[in-house]
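In: structure for this input, please:
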Amino acid sequence: MYPIATRWAPFIALFVLLILVYQCATPTQPSGGPPDRTPPQIEETEPATRTTMFDGDRIRFHFSKYINRNSFQTAFRMEPDLNIRYDISWRRRTATVRFEDPLPDTTTIIFTLGTDLADTRNNRITAPFQLAVSTGPDIDEGKITARIRDARTGRGKEGERIMLYRHPVDLSVGANYVGESDTSGLVQFQYLREGKYKAFWLDDRNRNRRWDREREAAQPFSTDTLVLDREGEADLGRIFIIRADTVAPVLQAVGMLSEVRLRLRFSEDVEISEDAHISVYLEDHTYATDAVPLFVDPDNPNILFAQARDPLPDEAVYHLEMQGITDAAGNPADFDIEPFPGSDEPDTTFARYIANESRFGAAPDEPIVFRYAKLLDDSPAILDSLIVVESEQTHQPWPHAEIDEQFLKVYPDGEWRRGENYEIRVWDESRMEHVSIQPRILFDDELGALSIRVEEPRTDSTRHRARLVDP
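Out: Model (predicted):
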């Protein structure tokens, strides 16, 4: 009665069957509803943890969710480092690790899944998971703990790695064990054999368990070597770390706000060092003029303002070279950018007060330095309007002051005296009023000391850079 439908019915049925098979074979999470933010769970392992006399050639992990298989490859490791070759295969939410080499006799082996493990929605596990088995009759029970803190915030740092070596220590080979911190910064080594161990934090960027001294930072604990008894426990204490930043800030854009005023936008926050300098060149690399880095925008620290010493007219295009502009880690800025056009817009910038550069204190014979938003050569009112108050006595003008480009430097009359209450009032042209500052004078008996010890000094030309964070 329906010849066309009857003729095509087998093909339609086959098409529907193929769709169903494809959907069943593709490991994906259900769609719809609110975003999934829950981490995957390891529901079961084969064998169970703490199994003894293990003689199998494979282990299995059964997960609660579909896993990003690349993340499993990264997160999985065997400890101690036995150089056992293995192969990973999948069946839906189950990962099978098959060993291509025999496991050693009478050895506790720890199979770890680190916090790189994530599901297909990139939800990572919050703490490392360990499956421990023994090829002998007993499981090693030794335990070592440590805590890792962020030196800037004091809070625990997640995902940091501790290298643990059994003595005798050979740093040219990979660590026997690797510990990874959880969300609270806690690191736990479990199922360890009795013996002597050495531990240290390592920025193990290439994940080879070995310290590359030229490229990777390392830091010891205050007690980095310890002896572990059978079934003993030991605590390494805690360390505070700042991960080394080796990525340079990149100059992304240059805008001319006037014929001499430049706005520079970088890829990250930047700082201006004492030797900061900008050279301006024409497109054919002919030198045009210099520009002075004035200040970093306090609200947007990746924005820097500079002032050219000579106008940059809009009939030409320019490019920059710079030095002394860095990020907080001291990486110099990368300034390779397309040429930018000049401007004929007259500069009407006011001598606006920016900051007290001596806010952390000055010695009795040092000047108090104030930063402004422009070069002050054509702003005599800044000197003429300067007021210095010594206790009950007011001085205007104060004769011991000078202009140094964008800085106003206020010197003492000989020395700043103990017991005097100083107030310095500097002029802000943009607000047409004084800004009052009470300088901080640091006398010798008010100063402390800072001792820095290099744990593993080297005899080559390695330079160490110390940075005081939030003094």
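In: switch to C-alpha atoms for all contacts and neighbour counts from now on
Out: Noted.
In: please name the nearest non-neighbouring residue to Ala288.
Out: Spatial nearest neighbour of Ala288, chain neighbours left out: Tyr281 (5.0 Å); criterion: C-alpha to C-alpha, 6 or more residues apart in numbering.
In: could you count how many residues lie near the nearest residue to Arg85 once chain neighbours are set aside?
Out: Leaving aside its sequence neighbours, Arg85 sits nearest to Glu100 (C-alpha to C-alpha, 6+ apart; 5.3 Å). Neighbours of Glu100 under the rule other C-alpha atoms under 10 Å: 12.
In: and Glu100, how far from Phe111?
Out: Using C-alpha to C-alpha, to the nearest Å, Glu100 is found at 15 Å from Phe111.
In: over to Glu456?
Out: Separation of Glu456 from Phe111 (C-alpha to C-alpha): 32 Å.
In: and the two? Which one has more around it.
Out: Taking neighbours as other C-alpha under 10 Å, Glu456 and Phe111 compare with Phe111 leading, 17 against 7.
In: re the thing from before, check contacts around the residue nearest to Arg85.
Out: Glu100 makes contact with Asp57, Ile84, Arg85, Tyr86, Asp87, according to C-alpha atoms under 8 Å, 6 or more residues apart in numbering.
In: same question for Asp140.
Out: Applying C-alpha under 8 Å, 6+ apart to Asp140 gives the contacts Thr108, Tyr191, Leu192, Arg193, Glu194, Arg230, Glu231.
In: just the buried ones from those residues, in ChimeraX syntax?
Out: To isolate the buried ones among those in ChimeraX, judged by 16 or more other C-alpha atoms under 10 Å, type:
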select :108,191,192,193,194
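In: please give the structure of this sequence too, so both can be compared:
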Amino acid sequence: MKLILTRKYAIIYFSLSGFLFLYSCAAIQAPPGGPKDIIPPELVHAVPADGSIYFAGGQVELVFSEYLLESSVEMSIRIQPSLPEPPEIKYRGRTLWINFPDSLAENQTYIISISRDLRDEHNVQLGQGLQIAYATGAEIDQGKISGKIYYEKPAVVHLWKIVEENDLSQFYKRSPDYVTDTDDDGNYLFYYLSPGAYKLLGTDRSFAGLPLDPERMIYGLSWNNIIQLDSVNTKDGINMRITNKPRSIRLVRGEWQSKNWGRLIFSDNISNYEKLLPVRILKDSAVIVSKTFLDELDQNILHFMLRDSVPGGSHIIISIPAVSQGEQTIIDSGKVTIRTPMELDTTYLDIVYPKSGFEIEPEQDRIVPLDIYFSRTMIDSIGKNAVQLFADTTSFPFDIQWLSPLHLQINPMDNWKPRSKFSLVVAREGIFPFFGRSIQDSIQTIQISTTRYKGFGNLIGRIEKPYPQPLIAELIPLEKEQSKQRTVVNSNSEFEISHVSEGKYSLLIFNDLDGIRNYSYGQVDPFRPAEWFQFLPDTISIRNNWDMEITNIQLKQQP
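Out: I've put the predicted structure just below:
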């Protein structure tokens, strides 16, 4: 798409100084000063007018309420359906001129789609995307598709019209026919669509207008296999959820940590698949037996330990097979080569977690363990009094358990006293890393405090029939530190989620067609629609020792 910025030149003669100055003025600018402009630019008028028929091409003039930011113009404008050659676009001040060719298709509605990337000179973007329509025939197509995208970031919706049989399965491999942005609340709307069958998906706005790479790009589908529009037809409630991460996890790299210990770094959390992930390690064409364990502080990392140490300068080849769930690949197969370093590790052992100032949220009905994570793999034995816990100056008795070579867990025999101070004391002579130095100081003290008892409540609900089966009810926290909880809606149309942390939540109901109790966002290869879902409109507030009851839940827009 060619963008032309018109310029004005002026020659000014300053007679008092006898000098001639040449000024070139770029785009017209509004006068400086005044309060900060936060009002989004708006389209004031279009020539020809929006909705004109018998359009034969030529120039379209669009005038906005604000001076436009030059760098935002070209990337924000699309012609839909696309033209064989991109149109020329001129820009000056508040006005855009778009030049259409005179060889347009007959009886076709063309749409000038302007995304929210268009900004005014104060960098304020459009409040919502714009669509201006012109028909080469006697009428403007009136089909509409609308819905809402549930996603944490700015999103875009791609729409394809099914023209031939191959489009049913391969549509995503070509650029979309229509693209529109969501507004700040996730709502989207396609106007001026001709009758026919369509497929659509939602994705991150950074991928706007691109063919879909299903292995690398995040996306979500509708629960509709095909959206069929008649001559004057509106399809609303076509809602989608976009996953926050790519569909498959990749092995990114491997790192050697010490003589018999290394780690594999993946592109995403592998905690659900750790036991399904065999690691094959080769040295000099010989398979080396290893033990693997997950990093509890960073669940993108899988550690491995060998039975024997490996000399420095060795090359280790590590491979993993693909891990699949049904027809979907969850973890791609991968291979990395690691060279073991020649240099010895002379750093001191560190207690990575907890650090002084750590707070524990005690619970009344269970004793919360205290987890200690070390920077280096440890021998699973501890000297007498090597780890001690004090409440002020009084010894606080506990049991210990090694959960991994990096993870020691302390389980107090008595419950934590709320709003109190504790000290964790670790002695250098009683803890033993496999290799290298122990902690630097002979005694390391970590100060710990407790908050008030953590509060819990329950959520009880009942759904009115009819509804699709089976259903899952899922509480999604609005505060990041909480975790999701879900349960099955039983045969009496009831559900209960117990022991929920105090806080604010949204309630999601979805049709668990694949039976895995996690929401399925759909996939394009092979094509499978997403699972039907509905969010309840109101925020759920869970309070300590309260049962929150929601009855007569009416599910709308069912599949």
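In: before we move on, back to that, same check for the contacts of Glu100 of structure 1, but in structure 2.
Out: Shared with structure 2 under both residues aligned by TM-score structural alignment, their matches' C-alpha atoms under 8 Å, the contacts from the contacts of Glu100 of structure 1 are Asp57, Tyr86.
In: among the contacts of Glu100 of structure 1, name the ones in strands.
Out: Among the contacts of Glu100 of structure 1, the members found in strands (DSSP state E) are Tyr86, Asp87.
In: make TSV out of the contacts of Glu100 of structure 1 and add distance to Ala9 of structure 1.
Out: Formatted as TSV, these follow (distance: C-alpha to C-alpha, whole Å):
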residue	distance to Ala9 of structure 1
Asp57	49
Ile84	54
Arg85	51
Tyr86	48
Asp87	44
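In: nearest to Glu423 of structure 1, of the contacts of Glu100 of structure 1?
Out: Lowest distance from Glu423 of structure 1 to those (C-alpha to C-alpha) belongs to Ile84, with 72.1 Å.
In: hmm, back to that, aligned partner of the residue nearest to Arg85 of structure 1 in structure 2?
Out: Residue pairing (TM-score structural alignment): Glu100 of structure 1 is matched to Pro101 of structure 2.
In: and its match, how far is that from Ile463 of structure 2?
Out: In terms of C-alpha to C-alpha, Pro101 of structure 2 sits 56 Å off from Ile463 of structure 2.
In: do Thr292 of structure 2 as well
Out: Remark: distance between Thr292 of structure 2 and Ile463 of structure 2 (C-alpha to C-alpha) = 44 Å.
In: can you tell me the SS state at Phe11 of structure 1?
Out: When classified by DSSP: H, G, I helix; E, B strand; the rest coil, Phe11 of structure 1 comes out as helix.
In: just give me the neighbour total for it.
Out: By other C-alpha under 10 Å, 11 other residues sit near Phe11 of structure 1.
In: with Trp398 of structure 1 as the reference, measure out to it.
Out: According to C-alpha to C-alpha, Phe11 of structure 1 and Trp398 of structure 1 sit 97 Å apart.
In: do the same with Tyr177 of structure 1
Out: 67 Å.
In: then Lys157 of structure 1?
Out: Remark: distance between Lys157 of structure 1 and Trp398 of structure 1 (C-alpha to C-alpha) = 51 Å.
In: what segments of the stretch 351-471 of structure 1 are strands?
Out: For the stretch 351-471 of structure 1, applying DSSP state E, counting those that start in this stretch gives strands covering 353-356, 368-372, 387-390, 393-395, 401-404, 407-410, 422-428, 433-437.
In: excluding chain neighbours, what is closest to the residue positioned nearest the centre of structure 2?
Out: Geometric centre of structure 2, nearest residue: Asn244, 2.4 Å, by C-alpha atoms, centre = their mean. Computed as C-alpha to C-alpha, 6+ apart, the closest residue to Asn244 of structure 2 that is not its neighbour in sequence is Ile218, at 6.8 Å.
In: does the residue nearest to the centre of structure 2 sit in a helix, a strand or a coil?
Out: Per three-state DSSP, Asn244 of structure 2 ends up coil.
In: that one against Met217, yeah?
Out: No: using C-alpha atoms under 8 Å, Asn244 of structure 2 is not in contact with Met217, being 10.0 Å away.
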